Each structure stands twice: as C-alpha cells, then as structure tokens.
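Asks: Here is a sequence with its predicted model. Questions after.
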Amino acid sequence: MTTQISSRQAARRHPRGLATLVLAEMWERFSLYGMVAILVHFLAAPAAHGGMGLDEGTAEAVEGVYMAMICLLALPGGWVADRFLGARRAVLWGGLVIMAGHIAMAIPGHGGVWPGLCLIVVGTGLLKPNISAMVGRLYAADDDQRRDAGYSLFYMGINFGAVLSPIVVGYLGEEIDWHLGFGAAAVGMALGLSQYVLGGRRLSGLREEPVVRPTAAERRKLLRSGAYSAAGTAVLITALAATHALSIDNVTFVLTVIAVVVPAGYLWSMYRSPKVTGAERTKIKAYVWLFVAAALFWMVYDQMGNELNLFAAEKTDLSLFGWHIPASWTQTLPSLFVIVLAPVFAAFWVRRGRRMSTPLKFGLALVLVGASFFVMAAASAIASNGVRVSLMWLVGVYVIQVMGEMCLSPVGLSVTTKLAPRAFTNQMMGVWFLAAATGDAIGAQLPRLGHTVMSQSMNFLWQGALCAVAGVGLALATRKLRALMSEHPDKAPETAAVTVAA
C-alpha cells in the first residue's frame, strides 16, 4: 500500500527542474516589466528631471516598437537555439545579454540607453522562446496533464514577477533616480541567472546540443547573407545620416514597417510552400483572419505601457489613502487581474467554453478591448478640462482588457497548434507571437494622432470602435471560418485560461 501511494505521489509531482525555470523566468520578467514601467516616463521626462526630454509621441513610439522587437526576435531566437547554441545555452547567453543591457541603462547619463535597449531586445529574443520550450521538455511526450499544470505554474510565476517589478523598479526610478530603477532591473536579471545556474543540475535531463547543426554549405550561405544584410544596413544608415533623416522618429517608423512586413511575408511563404497540402492551406486562410484579429487586439491592449502609462501620470488622481503613488505602479494591475481572473475563466472554459468556437472567442476579445477604449475616451474627455480623473477609471479599463485577453491569448495558443501545417509545427508558435509584434508596432505610432490631428479622447474612441466592429464582424463570420478550420463548437478542444505576460 505504501509503495502504491508513493508511486501515485511521484506521478503527480513535477520535475525538480520546473522550480528552476519558474524562478529564472520570474526574475527575467521582473527585470523586463520593471524597466518597461518607467521607460516611457524616463524618455519623456525633461532633462532637468534626469530624463531624455523626448516628445511624448516619440517616447511612446520608442516604448511600443521596443516591445514589438522583443516579440519579433523570438522567432530567430528559437532558430539560433535549434541550429547553433541549444536551448540551455541560449537561455544563459540571453540572460547575460539582458543583464548587460540593464547595466548599460543604469549608467548615469544617456549614453547607455540605446545600446542597452538593443541588448535587452536581442537577449530576450534568445531567452524567452527557449525557456518556455524547456518547460515542456521536462515532461514525457504523453504526460499532457502534468505539462499543462507545469505551464500554469510557469505563467503564474511570470505574472507574479510582473506584479512585483513595477512596485520596486517604479518607486526607485520615479521617486529617487531613473538609473537606480534600471539598476534594480539588472539586479533582478542577475538573480534570475543565479537561480538558473545554481539549479542547472536539475536540468541535466534536457538536451544541451542544438537540434540540427547547419552543414558547412549552410554556414557559408548564412555568413554571406549576414554580410550582405550588415552592408545594406550600414549603407541605409549612412544615407539617412547624410540626408539628415536619421532621427528617432524615422527609426521607429522603419521598425514598424519591418514588424508588419516580416509576419506578412512569413505567412505568405508558408502558404506557398510546397510542403503544405491543400487542406492545410485552407486552414492557413482561416488563421490569417485570426492573426489579424490578434494584431488588432494587441495594438490596443499593449498601449498600457505607453499611452495609458502617461495618462496615469498626467491625468489621473494617484492619491491612495493620503499617499501619492508612482504612476508606474498602475502597471501592476493587468498582471494582478490575470492572477485573479485566470481560475475563473479556466472554470468557465471547461464548463461552457467548448460551446463557443474560436472565432467567436476572438470576436468577444476584440469587443471587450474596444469597450475598454470607449471607457478611456470618456475618461480622457473628463480630463481634458484639467480635472484629474479617479484611479478607478484605469482599474475598470484593465479589468475589461484582461477579460478580453483571457478570451484570446490562451485560445490563440491552442488554435495555432491546431491549424499549424505539419511541416511548420514547431515554427507556428513563433508566428503567433509575431501577431503581438505587429500589433505593438502599429499601436506604438497611434498615440501620436492624439497629440497632432485629433483629441486624445477621439483617438481612443476610433480605435475602440475599430476593434468593436472587427469583433462583431468576426463573430458574424464564425460559420465560414469554422468551416475553413474544420472546427465544431461542441467538439472544440478545451483551453486553459492561463495567459502569458508577453
């Protein structure tokens, strides 16, 4: 009897390496989201207050494009691990590069800001996709239940780090010194790396070598392509500098175009690939609509880091129990609501969600995120009279947005796997994250409209209306999209309502 009980307990127990990966990722997210919570404030703050003194529209564009590049580089980051470094070394090197970026930003003055942001983007592209993949590889191929539970714990760790970081980094950055806040983010990444290295023995069962090493011919081709790309980039930068067109705004515009063109090109090449069957092409057609819907969702949702962050600082009454809280603390709210609402939505999807098709869930997500910007339009209209609005306006907005995220993010992960062509099964998850890159990049430019061609309230209003109309249209097209996807609501796969703070 004792032996049988011990065997059952062992079957329920998670691999010891899970704790190592959860804590490492929690501290990495602490460093990322802490820095993001103060980034737009630092960029827009006048030089007299230690900031960069950028125009608000430019500061918001930089923050949004920065987040877009993090999502965009997840795809090549996974490829580098598969072909050259292996996942374990890619995570280690990625963490070291991230920490170097935060250290560069912590140096007093502005000289380390742009190199630091570039280093963090590259390092996160290496670390993020590979540490997520390593979690799944801790479990046997047929151990689906424990793997799902393991990912739930992993994502809860992510959101816990995202809740804690704005409080620590935000206070140090806003109230004491910007660079001290960036330094705290570096300390967070150092703690994550220490946890990862010290717990390495728990990961001994994971493959350290690349999955497929490139042949000599492939390496030569890669070197030529890299050299041509580097030369082309150098020529472009030189030409822009010679014509006095090399500005921060123009760089963000170029990166926005890249974030739109690359995913579109990737989906097109996948659709035209001879490795894809006719039936799979039909599913890709359906997936394109879901991809566009996801990009629209993230276009609005991820403005919390720039437009809504500045709204908190400039137009929101941040008095709480007689104490003025830093604006960056409002960035804890979305992750906090994810932790609170995830179990609720998990229970709902199990009981009722199987009757709702994927397009309908995506449509609901778009309607909700659109409604959140209707609320922001009202708050902005009130604040336009010089009155600071209650913090409860932002609380309500974030509750609505997180409800939308619960309808889209976990469902999107599931449907991406379901609709993936056989030849692109592993790469398809990276394609899903490209939707966030596209949405973030476009959303980075939209706040400019509220500073130039229309009021901020009207800017919120038309974006909310666009998402709401798109959501209704997607819901109306449910039957057609279900046919393309070969999906039936009563047979739709169950999805766990646990979402990544990407």
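Replies: Perfect, I can see it now.
Asks: use CA for all of it now, contacts and neighbours both
Replies: OK.
Asks: what's in contact with stretch 390-406?
Replies: With Cα atoms under 8 Å, 6 or more residues apart in numbering as the test, stretch 390-406 has contacts from 301, 312, 316-318, 333-334, 337-338, 341-342, 345, 364-369, 371-373, 375-376, 379, 497-499.
Asks: actually stretch 360-368, sorry about that
Replies: With Cα under 8 Å, 6+ apart as the test, stretch 360-368 has contacts from 290, 293-294, 296-297, 400-401, 403-408, 411, 467-475, 478.
Asks: Just the ones of these in helices?
Replies: Judged by DSSP state H, helices contain the following of these: 290, 293-294, 296-297, 400-401, 403-408, 411, 467-475, 478.
Asks: Just the buried ones from those residues?
Replies: 290, 293-294, 296-297, 400-401, 403-408, 411, 467-472, 474-475, 478 (16 or more other Cα atoms under 10 Å).
Asks: From residue 174, how far off is residue 53?
Replies: Residue 53 sits 15 Å away from residue 174, going by Cα to Cα, to the nearest Å.
Asks: neighbour-wise, which of the two wins?
Replies: Higher neighbour count among residue 53 and residue 174: residue 174, with 21 against 16, using other Cα atoms under 10 Å.
Asks: Would you mind giving the secondary structure of that one?
Replies: When classified by DSSP: H, G, I helix; E, B strand; the rest coil, residue 174 comes out as helix.
Asks: residues contacting the residue lying closest to it once chain neighbours are set aside?
Replies: Using Cα to Cα, 6 or more residues apart in numbering and skipping residues adjacent in sequence, the residue nearest residue 174 is residue 326, 6.6 Å away. Applying Cα under 8 Å, 6+ apart to residue 326 gives the contacts 170, 171, 174, 175, 313, 318.
Asks: what's the closest non-adjacent residue to residue 61?
Replies: residue 444 (4.4 Å).
Asks: Just give me the neighbour total for the one you found.
Replies: With other Cα under 10 Å as criterion, residue 444 counts 32.
Asks: Structure two is appended below for comparative analysis:
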Amino acid sequence: MAVSQSGRAQGGRTFFGHPWGLATLFFTEMWERFSFYGMRSLLVLFLAAPVAQEGMGLSDGTASAVVGVYQGMVYFVALPGGWIADRILGARRSVLWGGVVIMSGHISLAIPGDAFVWIGLVLIVIGTGLLKPNISTMVGFLYRGEEEARRDAGFSIFYMGINLGGFVAPFITGTLGQNVNWHLGFATAAVGMALGLIQYVLGGRGLGEAGLKPTNPAPPQTHRRFYLLLVATAVGLVVVGGLSAAVGWFSVDNVTYAIAVFAVLTTVGFFFYVFRGKHGLTPVERSNMRAYIWLFTAAAIFWMIYDQAASVLSLFAQDNTDLSVFGWDMPSSWTQSINPVMIIALAPVFAALWVGPGRRFSTPAKFASALILVGGSYVVMALVQSFADSGVKVTVLWMVLVYFLQTCGELALSPVGLAITTKLAPAKLASQMLGAWFLATAVGDAIGGQMARLKGTVLSGPMYFLFLGLLAVLAGIALFMFVTRLRALMGENEEEAAAAQAGPPTA
C-alpha cells in the first residue's frame, strides 16, 4: 500500500494509499451491511413460511408489505439519525450506539417468538438510522482539506465494503437460515454486526478527531426537549396501539397501512414546508425545486420496484425458480447476492461511461433511463411468471437478466441522486434537503410493499409484473419528453430557461 501524506499523519499506515481510518469505517460498514442484507435475504421467506416450518405463517402479500415498510423506515429514520449526530451525540458515538442497537435487534430476531420478531425489526430500524448516515459523514471527515478527486476515491473504496458485505451475507445467513434454522440465520447476522463493532472500537485511534463531537451542538435545554419528545412519542405509540387493540383495529396489516400513509404524508408535508415556509427562496431556487419534485417522484417509482427484490422477487425465487446446480439445490436466498456482485462489476463501467461518451447525458435523462430499465425488468418478469404459471420452474438465468437490468438502472440513478439534491437545494435548506433523497426511497419502499398485496389477489402474477413494469416505462418515457424543460428549470441552459417560463412539465 502506498504511503500518503495523510497516512503518515495518522501513524504511517494506510489503506490502499488512504488514511488508515478508512479501513476501520470500511470494515464497520461491510459487517453492518453483512448483517442487514443477510437478515433481509431471509426475512420475507421467514415471515411467509408456515408455522409448521417454524415461520410466521403470514400471507405472501402481508409478508411483502412488512418488508416494504421495514425497508422504508430504515431510510426514513436517517433524517432524525443525522440530526442526533449533528446536535447531540456526534457521528462517532452515533455509529457506535447504532451498531449496538442493530446487534440487539438481530439478537431479538434470533429468539423464537413473534414478539421478538417485531421488537428486533424496530431495533434494527432505529440502529440503522443512527449508523447509516453518520458513518458516511465520518468518511468525509477523513478527507477534510484534501482534493475532491482523492475524496471521491476514498468513498469509492468505502462503498465497495457495502457491496462486499451484501454479496457474501446470503451465502452464510441464507444457508444456515433456510437449511438449518431461521433463527440461527438471524443469529449469524448478529455475529456479523458484533465483529463490526469490535473492530470499530479497536480501530478508533485511526479515526483521529473524526466525528468525536457534534458539528452543531445543541444547548442543554434542547437535549431535555429531545429526550422528553422521545418519551412522549414512545408513550403515544403505546397508547395508540392499546386503543387500536381495544377496538379490534390492531393488526399487522393495519400497522403497515399506517406506516405507508405516514411516509407519504410526511413527504408531502416536507415539500409543502419547503415551498410555503418562510425561507426566502429566490426565483432560481423555486425553479430548481420544481424540477427536483419530478426527479424525486421518478426516484420513488424506481425504488418502489427495485426494492421488491427483497420481497416479491425473493418469494418468486423460492417458489418458481429451478435452483438445482449439478443435482444440489442451492438456497433461494443466494439469489440476493446477484445484485451486489453486479454492482461491483458494473460500477467502473458506468463511471467510465459518465466521464466518457455519456458525459452529456443529463441527470433527468439518467433518471428516465433508470425508470425504463427497472420497468423493463418487470416486463421480463411478467413473461417469466407466465412460464412459471404453466407449471414449469424457470431457470435462474432469468433472475440474472432481471437483476442485470435493475442494476444498470440503479447505477444510472443512485450515484447522481445525492449530487443533484445538493446542487438544487435552497441555500437555507441544504442540510435538510439531503434527507429528501432518503425520503424518496422510504416512500417508494412503503408504497411498493403495499402494491405487493395485489399480486395473486387483485392481479394475476403476470399482470402484476406487467402493470408495474409498464407504469415505470411510461413514467420514464414521459420524463424523457420533458428533459429539455427540466434542464431549463434547473438552469442548465439559458435558452431553455426562457422556454421554461410557461410553467412546470405537466406529464
């Protein structure tokens, strides 16, 4: 490993020529993602498995809805998680306590009993909200005062840890969970998070001052109000749950409905606050935000389909896919490793594309392409489901094709999402707008979980995939039609800006 100036400043050791602290954060993130994706590869299968097979016995629709709102809340709580780090705990302690809470959640899932399942999911959501946004912030701290290219290279290495953990996890947790015992698989996820925490604590010296203190510490009275709000929220949820149970409204299905509605209403409220609040938005900032709403909507539609990999596609792999390899049936959860390994392989290709022949491909065009690709994957799934409905298990190569299309879509949309958010954000709302990108995923996942209820009930399997696939494709085509208008709203071309005075796109 090459020795860099910043590496010498931290004791001489480097990590691929970068500050040694990057190694600590890389492996923390890798093990956290191992635990997250390992558990996720089992979750819907466990929820939908019959009680006789030690599962929860939920219907496929309800199980998919639970996974959808769970994933949505993981991204939703990144907003308060970032605030807690900035104002109260600091990023360093937020990551530590977040990891402890995540590990506790996986331990809870490892204990037989329905109550422990729900407690475990809640704990993982809370812990991920503390860890996920703040560990990325700490990577940025390591590169303060350094050139942007070196910082980008550091983040590229860091993000490789995400996909490495996601790739390896299903092979271990999936094998143990599906072939031995569900709860043993969940316990393995807890062990992975524990390993991440151990090396995070032991490697703390290499982090220097990164994240030790809140960047914008709150006064003591704000601390008190925050803790009172936490207590009040917890009490309120218990009261609402108790009253709902008393009148017969409390059920798994109703909870998922409520969470999905909450995610949507919160998002609507946020954008109302942006446009109607007293922020002194300039005409240019208002124009930028009008464009951003369309990009936000496109992102929500994308994630609505893309993140059904953990629910609808996982169940399809289990029930309708031929997983025999030389006479041995591999666990269906292994299919969840296809996407991470494709990201690892294709990310350099797309990076070269965007700085080469695709450098003039605008952000709205990238978003439109992502929608068409993810929609196309579900059009393919409609055909594949029709084959499966005829009584023939389909080859796993169909799943590879579906995940290939979705991965290409992700690489066209996800890397530029935060970048365009920071570019279009009003000056007075810059930090808050970073959370808006996570809201798009939260809304998409929550709605996608509810949409999954339609499969096999309101719509046949092929019609379900065809409906969502064509919806995304048509949304992508509509976005392509208004690329010029959106670029004008974003101020990318003065002549196009003049043409945009007629108003926002009406697609």
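Replies: That came through fine. Here the structure is a predicted model, which is why all the values come from computation and not from measurement.
Asks: Can you pull the TM-score for these?
Replies: In this superposition the chains share a TM-score of 0.93, using TM-score structural alignment, normalised by the length of structure 1; 485 aligned residues with a Cα RMSD of 1.9 Å.
Asks: now the aligned partner of the residue nearest to residue 174 of structure 1 in structure 2: how far from residue 178 of structure 2?
Replies: Using TM-score structural alignment as the criterion, residue 326 of structure 1 maps onto residue 331 of structure 2. As judged by Cα to Cα, residue 331 of structure 2 and residue 178 of structure 2 stand 7 Å apart.
Asks: Could you do residue 239 of structure 2 as well?
Replies: Remark: distance between residue 239 of structure 2 and residue 178 of structure 2 (Cα to Cα) = 37 Å.
Asks: same deal with residue 484 of structure 2?
Replies: Distance of residue 484 of structure 2 to residue 178 of structure 2, given as Cα to Cα: 50 Å.
Asks: on that earlier part again, which of the contacts of residue 326 of structure 1 lies at the shortest distance from residue 47 of structure 1?
Replies: residue 174 (14.0 Å; Cα to Cα).
Asks: for that closest one, what are its contacts?
Replies: Applying Cα under 8 Å, 6+ apart to residue 174 of structure 1 gives the contacts 38, 181, 326, 328.
Asks: Trace the first one over to structure 2, please.
Replies: With TM-score structural alignment defining the correspondence, residue 38 of structure 1 maps onto residue 42 in structure 2.
Asks: Against residue 404 of structure 2, how distant is residue 494 of structure 2?
Replies: Distance from residue 494 of structure 2 to residue 404 of structure 2, by Cα to Cα: 38 Å.
Asks: mind listing the helices for the stretch 151-300 of structure 2?
Replies: 175-179, 182-202, 220-246, 252-276, 283-306 (DSSP state H, counting those that start in this stretch).
Asks: hmm, who's touching the helix or strand that the last one is followed by?
Replies: Beyond helix 283-306 of structure 2 in the direction of the C-terminus, DSSP states H and E gives the next helix or strand as helix 312-320. Contacts with helix 312-320 of structure 2, where a contact means Cα under 8 Å, 6+ apart, come from 41, 44-45, 60, 64, 331-333, 335-336, 388, 392-394, 396, 399, 452.
Asks: so of these, which ones are in helices?
Replies: 41, 44, 45, 60, 64, 388, 396, 399.
Asks: Report the contact partners of residue 61 of structure 2.
Replies: 450, 452, 453, 454, 455.
Asks: how close does the third one get to residue 147 of structure 2?
Replies: Translated: residue 453 of structure 2. Taken as Cα to Cα, the span from residue 453 of structure 2 to residue 147 of structure 2 is 49 Å.
Asks: quick one: which of these two has more around it?
Replies: Neighbour count, other Cα under 10 Å: between residue 453 of structure 2 and residue 147, residue 453 has more, with 20 against 9.
Asks: What is the equivalent residue in structure 1 for the more buried one?
Replies: So, by TM-score structural alignment, residue 453 of structure 2 is matched to residue 448.
Asks: Please name the nearest non-neighbouring residue to that match.
Replies: Closest residue to residue 448 of structure 1 apart from its sequence neighbours, by Cα to Cα, 6+ apart: residue 57 at 4.7 Å.
Asks: And residue 174 of structure 2, by the same measure?
Replies: residue 333 (5.3 Å).
Asks: And for the one you found, the neighbour number?
Replies: 27.
Asks: Quick check, it in contact with residue 41.
Replies: Yes: Residue 333 of structure 2 is in contact with residue 41 according to Cα atoms under 8 Å; the separation is 5.3 Å.
Asks: hey, what's in contact with both of those two?
Replies: Contacts common to residue 333 of structure 2 and residue 41, judged by Cα under 8 Å, 6+ apart, are 170, 174, 314.
Asks: of the residues you listed, buried ones?
Replies: Buried subset of those (neighbour count, 16+ other Cα under 10 Å): 170, 174, 314.
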